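S.K.: Here is a sequence together with a model predicted from it:
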Amino acid sequence: MTEVLLIVGILVAVFVGYNIGGATTGPAFGPAVGANVITKLMAAALMSIFFFIGAITIGPQVVDTLGNELVHDTGIFTMRSNVAVLFFIGGALFVGNYAGVPASTSMTAVGAIAALGLATGELDFAVLGEIVIWWIVAPIIGFWVAGVVGRYFYPQINAWVAIEESDSDQPMVSVNRSGLVPRLQFGENADRREISGALVVVAIGCLMAFSSGTSNIANAIAPIYGTGDVDMIPLILIGSVAVTIGCFTIARRTLDTLGNDITNLPLTAAIVVAVISSGIVIGLSWIGIPASFVVIATMSIVGLGWGRATRTTKLSDAARGEEETHVSVGALTAEEEGERPPKIGEEEPSDIPKASDLFNPSTTARVILMQNVVPLISTVGAFLTFRFVPIFGF
């Protein structure tokens, strides 16, 4: 019976990994796909490769936190309870993926495991508190770092990078398989700067995929690892294969949402946000904290737009109360890529576009709603099951 439950548990873990692939590919490569830099197929391949690299290198620290430290007694990770935990994680993520919204896999997984610990009286509130504190602090760090970049460095970066979206039907970067050895092929008439910009966008997507692997592999395999019946490395391999399947299938929906529907975020801004968010996620994963990339990235976008909007005001004027700066995410569209950066205080507030010029309000509302609903489904569903369903009683 135990072997049957183990097989079922691994299958459910594969289902979770499948949905993680669907939920995380969009944030990583949505900008590159939306700008027609690479195809969805190449995005899936790159996501799979770099997710695995992150999972096998830094990922074990987060697996250990969720599998061994979040609850006092890992004995509650029976095969029966594991199937239920993974079912709620995978089921909740599937709801988000079906809606085309990349939900927070970390919040969804921590919620289900914490619900098991709370229902059985084995939840380590100190560990949960540390995780939650970092969930609050990390987006704030992202906001302020992005704000500084937006005020002092973003226009210069924008002028230097000069990444423009491709109008061609063919992607900027593709793979030529006509020869014995496949090689990269770039769009016709693409100059050196356009090629460099395209490679930068792809490289940032790879960095995001790596950071996703460091944090999200635990969400699929931590409950099974907590039983001690399967070693970590085989579980990481199984989880990574499942993520790969999700990348090549259901991820197409989230790629459309983040690449085309939700925002017209300039590629330069997307790069800055990705670097900041990925750096924070990798740092948290290094100390064993499962992090929500989507929440950190969202606050980084707001911070970047706010910092860009403050360039209309000099610090000396602000200190005297002569100028007031309003948050404007739309400020990120205030200049085109490659345009000469304006000096601080040189612009008027009327030159800053509204946020509605940057975000699609209806799609943004749907994303925000699902970002909260998906972890709630996982947490509440798991708690009610472990607390009141006799078959899962402890």
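M.R.: Right, received. Where do you want to start?
S.K.: For the rest of this, base every contact and every neighbour count on C-alpha atoms.
M.R.: Will do.
S.K.: can I assume Gln185 sits in a strand?
M.R.: Yes - counting by DSSP: H, G, I helix; E, B strand; the rest coil, Gln185 is part of a strand.
S.K.: ok, now how distant is it from Thr39?
M.R.: Distance from Gln185 to Thr39, counting by CA to CA, to the nearest Å: 13 Å.
S.K.: Quick check: neighbours shared by those two?
M.R.: Counting by CA atoms under 8 Å, 6 or more residues apart in numbering, the residues touching both Gln185 and Thr39 are Ser174.
S.K.: For whichever strand or helix holds Ile245, name the packing helices and strands.
M.R.: Per DSSP states H and E: Ile245 is located in helix 232-248. Identification of packing neighbours for helix 232-248 by 3 or more CA pairs under 8 Å, 6 or more residues apart in numbering; DSSP states H and E yields helix 2-34, helix 40-57, helix 192-227.
S.K.: Using neighbour counts, pick out the buried residues of that helix.
M.R.: Of the residues in helix 232-248, 232, 235-236, 238-248 count as buried by neighbour count, 16 or more other CA atoms under 10 Å.
S.K.: Likewise for stretch 218-231?
M.R.: Ala218, Asn219, Ala220, Ile221, Ala222, Pro223, Ile224, Tyr225, Gly226, Thr227.
S.K.: Included below, for side-by-side comparison, is a second structure:
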Amino acid sequence: MSISAILIGLFFALNIGASGAAASMGIAYGSGVVKRRMALLLCAFAVFLGAYFGGGEVVKTLGNGIIPSETFTIAISIIVLFSAALSLFLANILGIPLSTSEVVVGSIIGAGLVYQTIFLEKIAWIILFWFLTPFLAFLLAIIGQLVLKVKPFQGLLRTQVAVKILPLLLIVTGMFEAFSAGMNNVANAVGPLVGAGVMSIESGILLGGLFVAFGALFLGAKVLETNGKRITSIRLEDGCLISGTGASIVTIASIYGIPVPLTQITTSSIIGIGFVKEGLSVLKKQVVMQLFTVWIVSPLISMVLSYTLIQILIEHNFYPIVVVIGVLISVFGVVFLQTRKDAEMALTSNVIERKGEN
């Protein structure tokens, strides 16, 4: 059973690396600063370094900071990881972007609810960081964008020196973001395994770091391509601001052992830049509503799945199933209605634009 647990954790690490590649080096690749293969190599290298040298604190949090390590049997660690992976799989089918950090924390909370062994103070700190870090990224992006709009900086950005330095700076900040992702995200795959005593922290961050890096290198090309094409309109200085802001926040959170959602932090930085350029209208866009949906849905789905599977498979208690099914129907119903509303709004907007052109 230990081997099965390790295989599930490492498979999860591969997928974390694949999805994290675009988040870190997508801007550098999309702007043409670095080729695809080199972008993936740099991402894999930086992700591994971040995991190996700085991933230990978040591993400790997920291994014994949310629930006691005594609660983490091998069977429960398998269910926790399976619930997180299944949540991501269901979300991908429905087109809902979820945070790996949030689904793993949700799965662990589900296990803690079964045995009533949750450290509430630690959970409160984690949830507080989930809300504060994207908001901080939003504010820092606004400040940075306003600074870049000052005339001296505008003049500096047009010089030949800036033209040569900005591409290099974009690669460095992209690698810094990948490094921070390794610090924070490797724990999502190996934290429950360390809590169950299947592996030590040292072997967990080594193996987890390697497989996150392999995932970025060998499975991240498609995600990198998609993300790169989306962000080609972002200026180099904006890309440095986004990557640098997100990486700094995630690194600080990782030092204190707090798992945070890098995707939401990066998205919040982009929204902050958009806020300076477009004003309040950017806050009404679909991406903002999607951000709030992810905050709510990510931990809730995995928590419910973990709680249910432990009750059925380990405790042989089938009574909670009715309640759980009701919760899942409610959650997916809200998401479906929100998606339908967004689609209708987009359709209405297109119709109005066509009428204006005619």
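M.R.: Great, that's in hand. Since this is a predicted model, take the numbers as computed values, not measurements.
S.K.: Just give the TM-score of the two.
M.R.: Once superposed, the chains reach a TM-score of 0.78 (TM-score structural alignment, normalised by the length of structure 2), with 316 aligned residues with a CA RMSD of 3.0 Å.
S.K.: next helix or strand past the helix holding Ile245 of structure 1?
M.R.: Assigned by DSSP H and E, the successor of helix 232-248 of structure 1 is helix 251-256.
S.K.: Which stretch of structure 2 is that next one matched to in the alignment?
M.R.: The aligned range for helix 251-256 of structure 1 in structure 2 is 220-225, by TM-score structural alignment.
S.K.: Quick check: Val250 of structure 2 vs Val147 of structure 2, distance?
M.R.: 22 Å.
S.K.: between these two, who's got more neighbours?
M.R.: Comparing Val250 of structure 2 with Val147 by other CA atoms under 10 Å, the one with more neighbours is Val250, at 25 against 13.
S.K.: what does that one align to in structure 1?
M.R.: Here Val250 of structure 2 is matched to Val281 in structure 1, going by TM-score structural alignment.
S.K.: mean shift of stretch 368-381 of structure 1 relative to structure 2?
M.R.: Stretch 368-381 of structure 1, aligned to structure 2 and superposed, deviates on average by 4.6 Å (mean CA distance after the TM-score superposition for structure 1).
S.K.: what separates that stretch from the chain centre, distance-wise?
M.R.: Mean-position distance between stretch 368-381 of structure 1 and its chain equals 16 Å (CA atoms, centre = their mean, to the nearest Å).
S.K.: do the same with stretch 199-211 of structure 1
M.R.: The answer for stretch 199-211 of structure 1 is 12 Å, by CA atoms, centre = their mean.
S.K.: ditto for stretch 153-163 of structure 1
M.R.: That offset, for stretch 153-163 of structure 1, works out to 24 Å (CA atoms, centre = their mean).
S.K.: May I see the buried residues of it?
M.R.: Residues of stretch 153-163 of structure 1 classed as buried by neighbour count (16+ other CA under 10 Å): Tyr154, Pro155, Gln156, Ile157, Asn158, Ala159, Trp160, Val161, Ala162, Ile163.
S.K.: Would you double-check that the last one falls in a strand?
M.R.: No - secondary structure of Ile163 of structure 1 (three-state DSSP): coil, not part of a strand.
S.K.: And for it, nearest residue in space, chain neighbours not counted?
M.R.: Gly197 (5.1 Å; CA to CA, 6 or more residues apart in numbering).
S.K.: so who does the counterpart of that neighbour in structure 2 touch?
M.R.: Here Gly197 of structure 1 is matched to Leu166 in structure 2, going by TM-score structural alignment. Contact partners of Leu166 of structure 2, counting by CA under 8 Å, 6+ apart, are Leu236, Glu237, Cys240.
S.K.: Filter those residues down to the ones in helices?
M.R.: Leu236, Glu237, Cys240 (DSSP state H).
S.K.: Looking at those residues, which one is closest to Lys122 of structure 2?
M.R.: Comparing these against Lys122 of structure 2 with CA to CA picks out Cys240 as the nearest, at 32.5 Å.
S.K.: Skip the chain neighbours and tell me the closest residue to Ile321 of structure 2.
M.R.: Using CA to CA, 6+ apart, the nearest residue to Ile321 of structure 2 is Thr308, at 6.6 Å.
S.K.: How many residues are close by that neighbour?
M.R.: 27.
S.K.: Adding distance to Val329 of structure 1, write the buried residues of stretch 153-163 of structure 1 out as a markdown table.
M.R.: Formatted as a markdown table, the buried residues of stretch 153-163 of structure 1 follow (distance: CA to CA, whole Å):
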| residue | distance to Val329 of structure 1 |
| --- | --- |
| Tyr154 | 13 |
| Pro155 | 14 |
| Gln156 | 18 |
| Ile157 | 17 |
| Asn158 | 16 |
| Ala159 | 19 |
| Trp160 | 21 |
| Val161 | 20 |
| Ala162 | 20 |
| Ile163 | 19 |
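S.K.: From the residues you listed, which land in helices?
M.R.: Tyr154, Pro155, Gln156, Ile157, Asn158, Ala159, Trp160, Val161.
S.K.: ok, the first one touching Arg308?
M.R.: So the one you mean is Tyr154 of structure 1. Yes - with contacts counted by CA atoms under 8 Å, Tyr154 of structure 1 reaches Arg308, the gap being 7.2 Å.
S.K.: Please report the distance of the alignment partner in structure 2 of Met208 of structure 1 from Met345 of structure 2.
M.R.: Aligned counterpart of Met208 of structure 1 in structure 2: Glu177 (TM-score structural alignment). Noted for Glu177 of structure 2: a distance of 34 Å to Met345 of structure 2, by CA to CA.
S.K.: Which one of these two is surrounded by more residues?
M.R.: Between Glu177 of structure 2 and Met345, counted using other CA under 10 Å, the more crowded position is Glu177 (33 against 13).
S.K.: and the residue nearest to Ser81 of structure 1 when sequence neighbours are not counted, how many residues sit next to it?
M.R.: Excluding its sequence neighbours, the residue lying closest to Ser81 of structure 1 (CA to CA, 6+ apart) is Phe392, at 6.6 Å. Neighbour count for Phe392 of structure 1, taken as other CA under 10 Å: 14.
S.K.: contacting residues around Phe392 of structure 1?
M.R.: Neighbours of Phe392 of structure 1 in contact, by CA under 8 Å, 6+ apart: Arg80, Ser81, Thr385, Phe386.
S.K.: Need the max-distance pair from the residues you listed.
M.R.: It's Arg80 and Thr385 that sit farthest apart of the contacts of Phe392 of structure 1, by CA to CA, at 11.8 Å.
S.K.: Which one of those two is surrounded by more residues?
M.R.: Thr385 (20 against 16).
S.K.: Aligned to that one, what sits in structure 2?
M.R.: When structure 2 is aligned by TM-score structural alignment, Thr385 of structure 1 is paired with Leu309.
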